[in-house]
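Participant: Structure of the sequence below:
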Amino acid sequence: MTELTFQNIVDDGAILFLETHHMQDDRFEEWGYERWHTADQFASVEFHFPGRSSKHLQTAFVGTSGPGPKTFLWAWANPNVAATPAQKAVFDQVVAFGRHYGIEELTSGEVPFESIVPAFADEEFRLSAEKAGSTLVAFKIATAVKMITGRANHFTSDIGRGSMAVVAYNHGSLELGPPSALTFQMRFMEAVAAGMIEDHRRAVESYARFRLQTPVTEPSPGTLEVTFDDGQATIAFDENNRLTTMNASLTGLPSS
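Facilitator: This next block holds a predicted model:
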């Protein structure tokens, strides 16, 4: 069996996750998003847009990251959550995947922050990033669920005292447009700066495979080129596959 870790999955999907995340934010802002509401433990979420019809979406509640206990609690392990069919379908896929590859973060009901963000083992880092850490954990979990289940969209929200809820769903009005060299550059740098990815080269190669459905080229050892309709990005890595330099050239707008 090929060895696969939780972080590998996050590396594979982080750039695509952030691209989707910002697309959703932009679309909600365009629609005049005001607030969300759930009356059934995130089995469904209603998004309110003044002057427009509210959107009531069937969702799958994934779980919560809490800076108090410093753990992520999967919804299937929460005794206060009654699993819906949509939730059970997500849980079954995630847990089965985790068992197949021996990934404890996907099979343990409650996962310590430091298992998801190893830097949290450093007390100085942990104390300086409690709130940000809860968000980072939520984003990493949402990325893994997206990659494993294929649910294209996600919703993360502060539910009080710094805890973040993670919800997965699909919605036809929230689909990505054509890939763009500029968008790739911004989201890749965001993933690096936020600490979402560890193997930067793997993240780039996986994005090209999943989003562009084309392999990258390697013009010289340790350098990758990623080609888009509107330009090209050239990225250099060190011996640990971490970013050293990136240059992007834009040639025009992506075709629609």
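Participant: hey, let's count contacts and neighbours off CA atoms from now on
Facilitator: Noted.
Participant: Am I right that Val95 is in contact with Glu104?
Facilitator: No: using C-alpha atoms under 8 Å, Val95 is not in contact with Glu104; the gap is 9.2 Å.
Participant: need the contact list for the residue nearest to the spatial centre of the chain.
Facilitator: In the chain, the C-alpha closest to the average C-alpha coordinate belongs to Thr143, at a distance of 2.9 Å (C-alpha atoms, centre = their mean). Applying C-alpha atoms under 8 Å, 6 or more residues apart in numbering to Thr143 gives the contacts 9-10, 13-14, 17.
Participant: Output those residues in TSV; the columns should cover secondary structure and neighbour count.
Facilitator: Output for the contacts of Thr143, formatted as TSV (DSSP: H, G, I helix; E, B strand; the rest coil; neighbours: other C-alpha atoms under 10 Å):
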residue	secondary structure	neighbour count
Ile9	helix	21
Val10	helix	26
Gly13	helix	28
Ala14	helix	30
Phe17	helix	25
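Participant: Also this sequence, please, to line up against the first:
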Amino acid sequence: MMKTLQDLIDESIFISTEYQARLAELTGDSDWSVDFSAPSFTLEADNSVTLNPYLLGTESESRGTWIWSWKELGYFPDAVVAPAIQTREGGAQHSIDELTTDELTLKDGLARRLALAAKTLTGVYAHYPVQVGPGVRAWILLDGDLLELEAPTVNRMGRVMAQALQTGTAVNHLKAVDSYARLRGAHIAWDTEATAVITASDGALRLWFDEGKISGIEAAEPTVDASELNRCAAHAASLREQLRSERSEVENIAAAEASAQTSARAEQEAREKAEREQDDAQATAEREAAQRQKEAEAREEAARAEREKAEREAELAAAREAENVEGTTTTDRVYTEVEEPYNQAPSEDIQPGRVTTNSLPAEQVEEPAANDRSDEQIDDTEVLETETVESNDYEVVDSEEKRRGYKPAAFRVAGDAPDLAAERKEREDVEPEAEQKKEKKGFFSRFFGL
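Facilitator: Next up, the predicted model:
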């Protein structure tokens, strides 16, 4: 018979509530520690309280998913993950996707619903969510001798059912009541779908149902004797033992899958490592090729610079060779250490002076005949000149007569107005005499403007 996820939840909701109450009695407010390698779940307040933990899966708020522990095997002992695999195998028989999909999107109450379904399929009825990181909780199932329940009583069963119904988790109350009675070793008799009587060692209860929901509960007369109750208890124990035996067989499946997953992860890690090494080798080769290219470009650039330098030197040598004309001296050879030989500042030790020019009297120079020689053949030695630098303001005295008739200009201080009348009179006194002497000037005097 195929079942749904809700059917499995309904079958475990009442017995789960009773086991959770028993677990609360043991743990109270005590701190706890879990060691999956042992495996053990220990209360810090009382080290004598040790239970067996089984990892179902984890819910991550940051990731927003539930992950079954059988998704990644090999990190925990086979016994620790066996109930999760047992749940998966049972879910596969009933085609329940929530129990066979390794990762599920979180919804409100999903982790608790999955844990309740797993309890029906594994026979481990207590659970405990433990915080293992920021926003990450691991859901574990717990069992052990300290969690074993006492023989059922109708009073306790009535309180448990009333408490469980307050959560609103159960949907099919008929299925929930029937499963609870069988799993607890009590006897249940159905008169119709509307009423049932549960008999335990301390009495009986009648439950009324309306449209599949419990509508009432009252005391009733027992319907069976003690021997039948013993048979029911033995049947309940056999159901739990059957599920425990199945869980032991599942451990073999867990071991095989863990080995396969470990090998697959090792191969994946080896491939990733090889890919990383290949990428690193390729990156190294590319860097080395780029470095070689860079060095080659640098060598080529240096060679080009050397060629350009040699070409420039050859051009300069050719230019110097072209200027090396016999009988001439170029400025670049005279001023070898000066880039601009013509652009020189005057020496600091130069002294001001007076410049005078003397020439022979006109009557002592014979003018050559017109056809004797050309102007270009005149020897410069025929004219005697003497230059003396005396000051920056100088006057040229070009003849004996002019020197005798020379009169210095009226002295004036800078800023005084010139005596124009006196200067004009001096010029009038000198000019007639100069006109008379003008006719006596020879060729050189006329040529040089003297």
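Participant: Which part of the second structure matches stretch 168-177 of the first structure?
Facilitator: Mapping stretch 168-177 of the first structure onto the second structure (TM-score structural alignment) gives residues 141-150.
Participant: now do stretch 84-98 of the first structure
Facilitator: Against the second structure, stretch 84-98 of the first structure falls on residues 77-91 (TM-score structural alignment).
Participant: In the stretch 101-250 of the first structure, what residue spans correspond to helices?
Facilitator: For the stretch 101-250 of the first structure, the helices defined by DSSP state H, counting those that start in this stretch cover 104-107, 113-116, 123-128, 130-149, 181-194, 200-207.
Participant: Nearest to Met23 of the first structure, out of the ones you listed?
Facilitator: Among those, helix 181-194 comes nearest to Met23 of the first structure, with 10.3 Å by C-alpha to C-alpha.
Participant: list the helices and strands that closest one packs on?
Facilitator: helix 6-31, strand 231-237, strand 243-250 (3 or more C-alpha pairs under 8 Å, 6 or more residues apart in numbering; DSSP states H and E).
Participant: and Ala194 of the first structure, how many neighbours?
Facilitator: 12 (other C-alpha atoms under 10 Å).
Participant: what residue of the second structure takes the place of it?
Facilitator: That one, Ala194 of the first structure, aligns with Thr167 by TM-score structural alignment.
Participant: how close does that match get to Leu110 of the second structure?
Facilitator: 14 Å (C-alpha to C-alpha, to the nearest Å).
Participant: again, but for Ser238 of the second structure
Facilitator: Distance from Ser238 of the second structure to Leu110 of the second structure, by C-alpha to C-alpha: 30 Å.
Participant: so Gly222 of the first structure touches Leu243, yeah?
Facilitator: No: with contacts counted by C-alpha under 8 Å, Gly222 of the first structure stays clear of Leu243, the gap being 9.8 Å.
Participant: Look at the two and report which has more neighbours.
Facilitator: Higher neighbour count among Gly222 of the first structure and Leu243: Leu243, with 20 against 17, using other C-alpha under 10 Å.
Participant: Just to check, Val81 of the first structure is in contact with Ala43?
Facilitator: No: here Val81 of the first structure lies out of contact with Ala43, judged by C-alpha under 8 Å, at a distance of 9.6 Å.
Participant: okay, these two: which has more neighbours?
Facilitator: Ala43 (22 against 16).
Participant: ok, for the more buried one, nearest residue in space, not its chain neighbours?
Facilitator: Thr59 (5.3 Å; C-alpha to C-alpha, 6 or more residues apart in numbering).
Participant: Check the second structure for its longest strand and report it.
Facilitator: strand 50-60 (DSSP state E).
Participant: Run through the helices of the stretch 201-350 of the second structure in chain order.
Facilitator: So, for the stretch 201-350 of the second structure - with DSSP H, counting those that start in this stretch - the helices run 226-323, 331-334.
Participant: so the longest one corresponds to what in the first structure?
Facilitator: Per the alignment by TM-score structural alignment, helix 226-323 of the second structure matches no residues in the first structure.
Participant: So between Val95 and Glu104 of the first structure, which is more surrounded?
Facilitator: Taking other C-alpha under 10 Å, Val95 of the first structure and Glu104 do not tie; Val95 has more neighbours (21 against 16).
Participant: wait, what's in contact with that one?
Facilitator: Here Val95 of the first structure is in contact with 106-107 (C-alpha under 8 Å, 6+ apart).
Participant: and the nearest residue to Tyr128 of the second structure once chain neighbours are set aside, how many neighbours does it have?
Facilitator: Among residues not flanking Tyr128 of the second structure along the chain, Ile140 sits closest, at 5.4 Å (C-alpha to C-alpha, 6+ apart). Residues near Ile140 of the second structure, counting by other C-alpha under 10 Å, number 24.
Participant: roughly how far apart are Ile140 of the second structure and Phe41 of the second structure?
Facilitator: When Ile140 of the second structure is compared with Phe41 of the second structure (using C-alpha to C-alpha), they lie 10 Å apart.
Participant: Against Val226 of the first structure, how distant is Thr217 of the first structure?
Facilitator: 7 Å.
Participant: between those two, who's got more neighbours?
Facilitator: Val226 (22 against 13).
Participant: which residues does the more buried one contact?
Facilitator: Here Val226 of the first structure is in contact with 208, 216-217, 232-234 (C-alpha under 8 Å, 6+ apart).
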